[in-house]
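Colleague: curious how this folds, go ahead:
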Amino acid sequence: MESWRAKATAWLPRFAVVAHDLFMVWLCWQGLHQLRYAMLVAPPEYPLWSVEIAIVLAAQGLVFWQIGLYRGLWRFASVPDLWNILKACAIGLVAIGLGLFAYNRLDGVPRAVLGLYPFALAALLGLPRLAYRAWKDNQQAEFREGAAIRVLVMGAGRAGEALLRDLHRSGGYVPVGLLDDAANLRGTRLHGVTVLGTLDEAPTVARETGAKLIVIAMPTLEAAAMQRVVAICESTGLPFRTVPRLVDVLEGRSLPGELKEVAIDDLLGRKPVTPDWKLIRGWLGGRTVLVTGAGGSIGSELCRQCARHGAQRIALLEIDELALITTEADLRRAFPDLEVISVLGNCGDPAVIAHALRIAEPDAVFHAAAYKQVPLLEQQLREAVRNNVLATETVAKACRDAGVASFVLISTDKAVDPANVLGATKRLAEMICQNLDDRKGTCFITVRFGNVLDSAGSVVPLFREQIRQGGPVTVTDPEVSRYFMTIPEACQLIVQAAAGASHASIYTLDMGEPVLIRTLAEQMIRLAGKRIGKDIAIAYTGLRPGEKLHETLFHADENYRPTSHSKILEARAREVPAELVAWALQQLRAACNDYDLEEMSRVLRSAVPEFSPVEAVEQAGANIVLFPARDSRRPR
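Modeller: Down below sits the predicted model:
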């Protein structure tokens, strides 16, 4: 009984709407006839009900139902709904004409009635809907006026228009004004909200309107413009949020309509990457991928990118059990149809990698497992050699012996003219892969990139924690700079490079402009709503062991050339004697077994002759080297 009552209650409003619309059809048909007959000297009597009217109601009602007029809600009636109504009225006229033609050959039906019918009926149906929505909006606005947060919106474009619609529908925010630099928009109204001035007038307008929150509705702004807007928002002293970029919504990192804090990557000049999805899907579609270090920042995102772009099965190889469990759970939740294989163990163990390759039978292997903390590895040479060099050789050889089609080594810009243990071990790993590629079997690919925003152990989470604790934020040197990119962007470009790679190739990703770490720290402090030097101090501690002042992306002898993707360049691999690499591996393996740090250091310097201490690099005077694609010289 209760179920029946619930269903009846749910259907009651819809029956009322149907009844309203059919009444309007009757009123329209009657009214048009009365209007037409009123022009005659002796108007005939037109009945209130007849077979003709029944046919009109039946034909039009059927069209309404088929068009889907009752799937929408009056509360959210909009222009698309009005267009739907007009379409239903026009099609209804055709149905009525056919019905009446079959009944009485349209005898006695004035042509003027037929011509005016769809427009008159559309007005009779549309106006009540819009009036109801306006009444509900006004009612809701009055209800929330007292307790709602007063919002000042920066940007009167499409994003601003969509934001206003969302704010009007929400119960917690009231838009009090718009700001936009377009002079022709000043004084205009958008969804009832006035454009009150330019962006620079935000402090004055915010004070006059009593705004409590500023929302930046300009998701396509480049870094320099976003920095300016953020500075304006900070000058008001009010909290501010931004609408997400379309790419963040599509990639699942933000929800539509969500207001989020301005992130540091919004200010670093990173334009959205547009990979060649067709190429990537053609390479990954229906295939199996194995990722070493699958629980790390890069490894886990590589898994997500591969799953998103068509991989049928992904094998996770990870030594950290919690990281393995977390990545596996994330993949199963986000991609329920994906086959996930988990292997817990050290990829440098020949038995572990052989087992993983045997059960997964991958078409491609992404080798992301590595140690990467520069200062720590300066004091942990053996582990750096064991994990970054010897484990890479073990995995690479196992992939070659198993007939894996593609092996992708995730390298670093620190492998170019290495000045630290991380760079030297990664450079030797590159040399190993280069020598294993015989141009016939497994395709060995190396992809280099710099620092990744918000990766585990990187400077961004460190600064965030220091700010949370009240400072100081520690920066090594006022002039130190680094290249940065986001984790999803780096992984997209890795997959893009691998999809179109040739044998023994080395690719470098466009990292954008180098960023001063001092500037990064200052921006993060401001975004946290703190004042530099007053709330949070910045302390300069000096360069740590193995750190360069600036990084470079290419070795002088690696002539570069463009690829099919504007953000990826291919370096010409330097010739490396196979005997040298074999000798170095033999000596390093023996030195690791004996824990002979001096021998490991000597062999590493011999195998990687460009490896020199960071002090020598600084004395020579390092320069910031921009990505060659932006150089005035043409790529060679």
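Colleague: contacts and neighbour counts: CA atoms only from here.
Modeller: Fine.
Colleague: count of neighbours near Gln496?
Modeller: Using other Cα atoms under 10 Å, Gln496 has 22 other residues around it.
Colleague: I'd like the structure of this one too, to check against the first:
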Amino acid sequence: MWRNKRKVSLLIIDTLLLNIAYFFSFYLRFDYNIPYQYFIVYEKSFYLVTLISIVTFIFFKQYNKIWRYANLRDIMELMVVTTISSGMSSLVLFLLEIHLPRSIYPLYWFLSIILITSSRILYGNYMNYNNNSLKNVAHKKVLIIGAGSAGRMLIRELKNHPEIGMKPVAILDDDKSKLYRSIDGIPVMGKIDDIQDIINEKEINEVIFAIPSAPKSLLKKVIDKCSEIHIKVKTLPGIYELVDGTVSVNNIRDVDINDLLRREPVKVNLDEMSSYIKDKKVMITGGGGSIGSELCRQVARFSPSHLIILDIYENNMYDVQQELKRKYPNLNMSCIIASIRDEKRISNIFKKYKPDIVFHAAAHKHVPLMEDNPQEAIKNNVYGTLNLVKYADLHNVKKFVMISTDKAVNPTSIMGATKRICEMIIQSFDKKSNTEFVAVRFGNVLGSNGSVIPLFKKQIAEGGPVTVTHEEVKRYFMTIPEAVQLVIQAGALAKGGEIFVLDMGEPVKIIDLARDLIRLSGFEPDVDIPIIITGLRPGEKLFEELLLSEDKYASTKHDKIFIEKPVFDDYDGLMLLLEKYRTTIDDMNVDQVKAFIKRLVPEYNPSHVKTIEEIAATEDILGDATNDV
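Modeller: Below you'll find the predicted structure:
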């Protein structure tokens, strides 16, 4: 409704101004005294000239523009259209043999351009002034980091959208050629190292980092400097997203913990990844989880002939199903509710769907919970994987990629030990199968369900305290997209039997992540939000490792992906022990399960329980299985 009113208003204004221009072209031509015979000519022709001009404006869509956002190009285009309308009017008058003094034509052209363009400029300024006078909007003083394309676009958007409540007052940039200049009236006041001085001088309320292509180290530098003086930092999406309309200025967001990785994100070859997935039947287990759902999204992009999603939890499955239906309406997709522990069900699924590729993401992964429920960890992680591997082999699956964890290396937890057994299953089966079985090992995934970051965010939202188990606990971190791209890349690199490991940079102290996240939320650690050390949980290590042996790994053509060399191939011994105790796991107590695991994984070292020898000496249920493997 408002848009139509605006168009009608502009049309009325143009009609009036064009008549004024036409009249004054006569008035000036005859030195302020129009002869009667020419006044009659004016009366006969003014409506025709006006109509032709208005029709020309409509034809060139001059009433579809939002003139409060007009730039020089829009004004130049309006001048060209006004020139065309004057030319068309002159041509029609000539064809109708309505003769005017020749000087009338350039006068009318000049006056109409002046009046029409001036009206647009005044209209745009009036609308901006009227919009900027919005009441009840508290404007924060904003410092922009970056005087490039993204910074310029951001400043214009903030000025055009005062309802956002942000007022740009200064810019910082390390490019010397941009120093002490201005963008849309906002001065470039110095380099990024000057940030604290500028914040104090200009009484800045918030900082927006507007260099999407900048390395993480530069963003971290800005965050560190701002956190010292309790100023919040936000980031701008990539400039290509702004240009193509994917996001707008409203997508300026708080700095995410993902931005604080102490390394650059890992990039992979998308073309190489897609080549082996396209037109193939792909099964993803645990497809409703953090990693599994992202696998579904990534795989769906590469046009599989059939995407088979398997999960035991229907709520997550439903969310993934609806999302993929919206994004990929032509995707051939089957969503299966099933447990990987149910061997008969798994057998029937493989028989029915006959997948070409399997990504195995289903697992119990919570370390403390699995310490208290080791039987469930064995049944789900170990025997569930064994079921999948067995029927993948039987039905000639081409590639089978299992997701493992750094906790599988020299494990101290039940969860980590079960994942190490899964790696052993993968490698031992690969020696006898036509299927290419591989595993992918990586560290903690930022923001995944049950990870430390969502816990910290929840604790901060509740006012604290934030709990950290030990001041020296360190972990490797990666983002969910990185983890998934690594999994898919492993499938592209797979020849069979490999354990792929990502170079994840340096491990990060959990307490440092907690402090950063508290600062990014606008609080001061140990002042506004306390941090409490709770002590290591059962099965938890101070440090995680990615390799069983630091000197036993091979490089790949991807400079951030490595292959661990040690290969387990005792298929017969492993299967003997696993099948022997498949049906008796529920009858074992916690110590018996740990003794069982120790026989499978000698490097398993649960330091918080009694010795394995003490356990084995008292276990009737394990009998003489010590020599089975």
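Colleague: my guess is Ala392 of the second structure contacts Glu436. True?
Modeller: No: at 9.9 Å, Ala392 of the second structure does not count as touching Glu436 under the criterion of Cα atoms under 8 Å.
Colleague: comparing these two, which shows the higher neighbour count?
Modeller: Ala392 (28 against 25).
Colleague: quick one on the thing from earlier: overlap of the contact sets of Ala392 and Glu436 of the second structure?
Modeller: Counting by Cα atoms under 8 Å, 6 or more residues apart in numbering, the residues touching both Ala392 of the second structure and Glu436 are Phe400.
Colleague: let me know the helix or strand that Ile223 of the second structure is in.
Modeller: Take DSSP states H and E as the rule and Ile223 of the second structure turns out to sit in helix 216-228.
Colleague: buried set for that helix?
Modeller: 216, 219-220, 222-227 (16 or more other Cα atoms under 10 Å).
Colleague: check stretch 456-474 of the first structure too.
Modeller: Using 16+ other Cα under 10 Å as the test for burial, stretch 456-474 of the first structure gives 459-460, 463-464, 466-467, 471-474.
Colleague: do stretch 323-334 of the first structure as well
Modeller: For stretch 323-334 of the first structure, using 16+ other Cα under 10 Å, the buried residues are 323-324, 327-328, 331.
Colleague: hmm, who's touching that stretch?
Modeller: Contacts of stretch 323-334 of the first structure (Cα under 8 Å, 6+ apart): 294-296, 300, 303-304, 316-318, 338, 340, 342, 344.
Colleague: measure the mean distance from it to the second structure post-superposition.
Modeller: In the superposition with the second structure, the average deviation recorded for stretch 323-334 of the first structure is 3.4 Å (mean Cα distance after the TM-score superposition for the first structure).
Colleague: confirm Val343 of the first structure sits in a strand?
Modeller: Yes: assignment of Val343 of the first structure by DSSP: H, G, I helix; E, B strand; the rest coil places it within a strand.
Colleague: if I pick it, what's in contact with it?
Modeller: Counting by Cα under 8 Å, 6+ apart, Val343 of the first structure touches 315-318, 356.
Colleague: the strands in the stretch 51-200 of the second structure, which residues?
Modeller: Using DSSP state E, counting those that start in this stretch, the strands found in the stretch 51-200 of the second structure span residues 140-145, 166-172, 182-183, 186-190.
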